[in-house]
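Student: need coordinates for the following:
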Amino acid sequence: MSDEKIKKALQEAGIVEIITCTQAFTIAEKAKVSRSAVGEYCTKNRIKIRGCQLGCFK
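Tutor: Sure thing, here's the model as predicted:
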């Protein structure tokens, strides 16, 4: 269920291959899911995380 919410929010934002942490946080709020759920979805669907606020992803 949360995967479908995340997928819809990503599609509405036009995000296909790359997402920033800031965008991921916004998607989580919009889809009403946890930030980690968005991260897991991105990993599973090969969406790269860039511009990490912690410097983990470059």
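
Student: C-alpha only now, for contacts and for neighbours.
Tutor: Fine.

Student: isn't Lys30 right up against Lys8?
Tutor: No: Lys30 is beyond contact range of Lys8, at 10.0 Å (criterion: C-alpha atoms under 8 Å).

Student: and the strands in this structure?
Tutor: 18-20, 48-50 (DSSP state E).

Student: what's the closest of those strands to Phe57?
Tutor: Phe57 lies closest, by C-alpha to C-alpha, to one member of the strands of the chain: strand 48-50, at 5.5 Å.

Student: hmm, back to that, got JSON lines for the strands of the chain, with mean neighbour count and distance to Glu40 too?
Tutor: JSON lines is the format used below for the strands of the chain (neighbours: other C-alpha atoms under 10 Å; distance: least, C-alpha to C-alpha, whole Å):
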{"stretch": "strand 18-20", "mean neighbour count": "17", "distance to Glu40": "13"}
{"stretch": "strand 48-50", "mean neighbour count": "17", "distance to Glu40": "11"}
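
Student: before we go on, could you also do this sequence so I can check it against the first one:
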Amino acid sequence: MDTEKIRKAFEANGITTEITCPQAFKISEEYDIPKMHIARYCNTADPKIKIRGCQLGCFR
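Tutor: Here you go, the predicted structure:
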């Protein structure tokens, strides 16, 4: 997992404390980052980044 790439993508999109499922999918596609890497990053970031509005359970 490239944490620096994800951190920069989140920073560029104004993500600091929470992200919505559609935002996560968009970042995944735009930056070519696997969705599970985004989920893992959110769960291990300090402080953690909450994933909101996930209908499919892709991010846990």
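
Student: about what we covered before: out of the strands of structure 1, which is closest to Met1 of structure 1?
Tutor: Among the strands of structure 1, the nearest to Met1 of structure 1 by C-alpha to C-alpha is strand 18-20 (21.0 Å).

Student: what does that closest one rub up against?
Tutor: With contact meaning C-alpha atoms under 8 Å, 6 or more residues apart in numbering, strand 18-20 of structure 1 is reached by 47-52.

Student: average offset between it and structure 2?
Tutor: For strand 18-20 of structure 1, the mean deviation from structure 2 after alignment is 0.5 Å (mean C-alpha distance after the TM-score superposition for structure 1).

Student: residues in structure 2 aligned with that strand?
Tutor: The aligned range for strand 18-20 of structure 1 in structure 2 is 18-20, by TM-score structural alignment.

Student: helices of structure 1, start to end?
Tutor: Per DSSP state H, structure 1 carries helices over the ranges 2-13, 21-31, 35-44.

Student: return the most buried member of the ones you listed.
Tutor: Highest mean neighbour count among the helices of structure 1 (mean count of other C-alpha atoms under 10 Å): helix 21-31, with a mean of 18.

Student: so which elements touch that one?
Tutor: With contacts taken as 3 or more C-alpha pairs under 8 Å, 6 or more residues apart in numbering; DSSP states H and E, helix 21-31 of structure 1 sits against helix 2-13, helix 35-44.
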